[in-house]
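[1] Fold the following.
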Amino acid sequence: MTRHLLVPMDDSEPARGALEHALTVFPDDEITVVHAIDDLESAYGGGSPVDADTDAGTPEPDFFADVRTIGEEHGHEVTTAVVEGTSATAILEYGREHGVDQIIMGSEGRSGVSRVLLGSVAEAVTRQSEIPVTIVP
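    From the prediction side, this is the model:
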């Protein structure tokens, strides 16, 4: 039975490690990489570059091209999505709305002032999730 895995991505090394983990450990499962655009995070300088030429209503992060390449290197087609809202809440809502069976995420992505002010997204997701969460260091 194929499972649906969700890998939140913010273009950090821990997030890329989580994607590599998902592709390696779960090669036969459906994998969706989601990027949450958090207005509060952007206000503190933690936002990610985006491609303004995307047809969708929300711009796609520049690093999604790398995500697709990593998937192809593993012989896997990776689905991508962009959600808006507070990162942890947006990730959890996406998981519930799309029948996600497991969330796999990096241990940290933020650094410096934004991490102190905003807390750890991985911690918040783990604490609030009804879906099993795997944290990859």
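[2] CA atoms for contacts and neighbours, from now on please.
    Will do.
[3] my guess is Ser114 contacts Glu41, does it?
    Yes: counting by Cα atoms under 8 Å, Ser114 does reach Glu41; the two are 7.0 Å apart.
[4] More neighbours: these two, which one.
    Glu41 (20 against 17; other Cα atoms under 10 Å).
[5] Can you name the element that comes right after the longest strand seen in the chain?
    With secondary structure taken from DSSP state E, the chain has its longest strand at strand 30-37. With elements assigned by DSSP states H and E, the helix or strand that comes after strand 30-37 is helix 39-43.
[6] this one next, for a side-by-side:
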Amino acid sequence: MIQRILTPTDNSGPSVRAIEQATEIAKSSDATIHALSVIPEMTRGSKAQEEWDERVTDALAKAREIANREGLEYEEARRNGPVAREIVDCAEEHDVDLIVMGTHGRSGLHRYLVGSVTQRTIETSPIPVVTVPPEE
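    This next block holds a predicted model:
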């Protein structure tokens, strides 16, 4: 039975869709939603830090709103560091049963150069990961 679901969020469309999917799964098993927002380790400087702090605050507020609307138990965390590693570490620390995360649908050169947080999470997570594709 699924009791705890981690859903990483950056307030992008795909991450909001993932939160909505996670809440649907959580409703069927009365699971707790754990929302996580990570400030990437490459963020340096006060201006960039302020922008990321605001983005994280907004992302967690949106996740909280969705979980509360559905009447689900909700916990949240914010972290700094390599995003995929922080997702997996948080999932292990909170003994989650499932990670639900969005994909941005990038391909080609952009994906090769930037990489995919979702892909790195899938490759390194001992916990099942459900991916939610972007809207068409």
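[7] Which position in the second structure pairs with Val67 of the first structure?
    Here Val67 of the first structure is matched to Ala63 in the second structure, going by TM-score structural alignment.
[8] tell me the angle of the host helix or strand of that match relative to strand 32-40?
    Taking DSSP H and E as the criterion, Ala63 of the second structure maps to helix 46-69. Helix 46-69 of the second structure and strand 32-40 meet at an angle of 170 degrees, taking axes from the mean of the first three to the mean of the last three Cα atoms, to 10 degrees as the criterion.
[9] where do the strands sit along the second structure?
    4-8, 32-40, 74-81, 98-102, 129-132.
[10] could these go into TSV alongside mean neighbour count and distance to Val56 of the second structure?
    Output for the strands of the second structure, formatted as TSV (neighbours: other Cα atoms under 10 Å; distance: least, Cα to Cα, whole Å):
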stretch	mean neighbour count	distance to Val56 of the second structure
strand 4-8	28	11
strand 32-40	23	6
strand 74-81	15	7
strand 98-102	24	16
strand 129-132	19	20
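[11] Throw those strands into JSON lines and include distance to Ala67 of the second structure, thanks.
    Converted to JSON lines, those look like this (distance: least, Cα to Cα, whole Å):
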{"stretch": "strand 4-8", "distance to Ala67 of the second structure": "11"}
{"stretch": "strand 32-40", "distance to Ala67 of the second structure": "7"}
{"stretch": "strand 74-81", "distance to Ala67 of the second structure": "6"}
{"stretch": "strand 98-102", "distance to Ala67 of the second structure": "14"}
{"stretch": "strand 129-132", "distance to Ala67 of the second structure": "17"}
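[12] Tell me which residue of the first structure lines up with Val100 of the second structure.
    Counting by TM-score structural alignment, Val100 of the second structure lines up with Ile104 in the first structure.
[13] In contact with its match, which residues?
    5-8, 18-19, 22, 133-136 (Cα atoms under 8 Å, 6 or more residues apart in numbering).
[14] do you know how far it is from His21 of the first structure?
    Distance of Ile104 of the first structure to His21 of the first structure, given as Cα to Cα, to the nearest Å: 8 Å.
[15] do you know how far the residue nearest to Ile2 of the second structure when sequence neighbours are not counted is from Gln119 of the second structure?
    Of all residues not flanking Ile2 of the second structure in the chain, Asp97 sits nearest, at 5.7 Å (Cα to Cα, 6 or more residues apart in numbering). According to Cα to Cα, Asp97 of the second structure stands 18 Å off from Gln119 of the second structure.
[16] Neighbour count: the two, which is higher?
    Ranked by neighbour count (other Cα under 10 Å), Asp97 of the second structure and Gln119 place Asp97 first, with 18 against 13.
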